[in-house]
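J.: how would this look folded up:
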Amino acid sequence: MNLEYFIVPAASYLIGSIPFGYLIGRLHGIDIRKVGSGNIGATNVTRSIGKIAGKICFFLDFLKGALPVVLVNMTFEENTANLALAAGLAVILGHVFPIYLRFRGGKGVATAAGVALALAPYPLLCALAVWVVTFLTSRYVSLASIVAAASLPIIAALFFGLGIGTPFPLANSTVFFFALIAFLAILRHISNIKRLLNGTENRFDSGAGKRGSGK
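T.: You can find the predicted model right below:
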């Protein structure tokens, strides 16, 4: 096995492990793990600190997802597609299980979206539209994240099947990868799903104290 198959996933995992939500909270004198939902993602940062902090957190989590995949595509000439998928999976796992926070991280939605944008932008944009429609009609961040994640591999399969949007050389592997991260996203939202089913999941609101999905 080539050395890059160890170096790229390891470096991507360490990038993914950077807990931007936790760091933003510390800058505001808050341990984000001890307020709101206890999640280090953008939704809990928004709810506990404010909209600007939440947007910064989302952007940074999104960026760290896209960055390793983009760097792989820019750096390597051989096995690029395989390495890009490996980097994408590793950076998501880094966010969800960050070594710097004893493997207790976020739900990975923003980071996974960054990875998906770098791998297949058109399917990701369609999944984003699904997220927006679901959120605007329900006001549940968790439900929007779950539905968008579940729709991504289906949308990607349609795009690749029709030959639209991307010449990515490992279309089947990419669809499987999207299915894998959709499964992971749904698994990380089990508690939200239970609250949605029993009617106790609170809708997201601009004010503090509303419960949603921590990205």
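
J.: contacts, neighbours, all on C-alpha from now
T.: OK.

J.: burial count for residue 105?
T.: 28 (other CA atoms under 10 Å).

J.: and it, what element?
T.: For residue 105, there is no enclosing helix or strand under DSSP states H and E.

J.: Residue 32 versus that one, what's the distance?
T.: Distance, residue 105 to residue 32, using CA to CA, to the nearest Å: 11 Å.

J.: Show me where this structure has its helices.
T.: 4-16, 20-27, 42-48, 51-75, 80-96, 109-119, 121-138, 141-162, 171-188, 190-198 (DSSP state H).

J.: Next, the structure of the following sequence, for comparison with the previous one:
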Amino acid sequence: MNLPLILALLVAAYLIGSIPTALWVGRRFFGLDIREHGSGNAGATNTFRVLGKRPGSVVMAIDVFKGWAATMMATVMLNQGAIQPRQLLYFQLACGVLAVLGHIYPVFAQFRGGKGVATVLGMMLAIAPATVGVCILVFLLMLVLFRYVSLASMTAGVAFALLQLLPPFRPDNSLLLVFGFVLAVLLIYTHRANISRLRSGTESRVPMFGRK
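T.: As a prediction, the model looks like this:
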């Protein structure tokens, strides 16, 4: 085991996740701090809410890529002989979680980031692409039907956990199954304020079909 390489790539995973996409896009193109508007989160959902469809889509795409790229650090470890094949999933999850923590607590933005939903999506896309592919369709369907990013995110997260119970999507390692359910619970927990707004009818819808 090449411990220096592993530690360097784990740090790299956190730093990739720490790239504050929403904050930089807001400041560079709109002259504002996204954290001072909307829900106060520096994530894709709030970018959709405050800046509109195009900036929101850009931020979401980059944040998804952050999660995917960070998780792929584990593959680099494997290819360099730093870890064994049986350890791959564990280091994929470690790298992905560090990227998500980086997104939530970014070192480049005073540790004030977003909720990490898009980064989690990228992380799981690197680990279970087929399952995530279905979840993306669920997300898009919910977004088109209701225009609530929060609702679409929670539904997709729950779908990921439930899909893994089905034979076509059941993972070889039960750790991923457990992680999927933990992830769904955490996703709902971090969106508790959104759930309250959804129940009261005050949750903001994202602009679609040519609006903003």
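
J.: just to revisit the earlier point, quick one: which of the helices of the first structure is nearest residue 208 of the first structure?
T.: Between residue 208 of the first structure and these, the tightest spacing by CA to CA is seen for helix 42-48, at 4.7 Å.

J.: Have a look at how far, on average, the closest one is from the second structure.
T.: Its aligned residues in the second structure lie a mean 2.7 Å from helix 42-48 of the first structure after superposition (mean CA distance after the TM-score superposition for the first structure).

J.: Now do that helix: which elements does it pack against?
T.: Where contact means 3 or more CA pairs under 8 Å, 6 or more residues apart in numbering; DSSP states H and E, helix 42-48 of the first structure is packed against helix 20-27, helix 51-75.

J.: what distance separates the start and the end of stretch 136-155 of the second structure?
T.: OK, stretch 136-155 of the second structure end separation, CA to CA: 10 Å.

J.: residue range for it in the first structure?
T.: Mapped onto the first structure using TM-score structural alignment, stretch 136-155 of the second structure covers residues 128-147.

J.: tell me, what's touching residue 105 and residue 32 of the first structure both at once?
T.: Shared contacts of residue 105 of the first structure and residue 32 (CA atoms under 8 Å, 6 or more residues apart in numbering): 39, 40.

J.: and the gap between the residue mapped onto residue 88 of the second structure from the first structure and residue 69 of the first structure?
T.: Superposed on the first structure with TM-score structural alignment, residue 88 of the second structure falls opposite residue 80. Separation of residue 80 of the first structure from residue 69 of the first structure (CA to CA): 9 Å.

J.: More neighbours: which of these two?
T.: With neighbours defined as other CA under 10 Å, residue 80 of the first structure and residue 69 compare such that residue 69 has more, 29 against 16.

J.: who touches the match of residue 88 of the second structure in this structure?
T.: When contacts are counted by CA under 8 Å, 6+ apart, residue 80 of the first structure touches 72, 73.

J.: and the gap between it and residue 202 of the first structure?
T.: According to CA to CA, residue 80 of the first structure and residue 202 of the first structure sit 43 Å apart.

J.: whereabouts in the second structure does stretch 185-194 of the first structure align?
T.: On the basis of TM-score structural alignment, stretch 185-194 of the first structure is assigned to residues 187-196 in the second structure.

J.: chain center to that stretch: distance?
T.: Taking CA atoms, centre = their mean, to the nearest Å, the mean C-alpha location of stretch 187-196 of the second structure is offset from the chain mean by 15 Å.

J.: Mind listing what's buried along that stretch?
T.: Within stretch 187-196 of the second structure, the residues that count as buried by 16 or more other CA atoms under 10 Å are 187, 188, 191, 194, 195.

J.: ok, and the closest non-adjacent residue to the third one?
T.: Spelled out, it's residue 191 of the second structure. Once flanking residues are discounted, residue 191 of the second structure sits nearest to residue 150: 7.0 Å by CA to CA, 6 or more residues apart in numbering.

J.: Please list all residues in contact with the one you found.
T.: The contact partners of residue 150 of the second structure, by CA under 8 Å, 6+ apart, come to 45, 191, 194.

J.: How about residue 151 of the second structure?
T.: With contact taken as CA under 8 Å, 6+ apart, residue 151 of the second structure is in contact with 142, 143.
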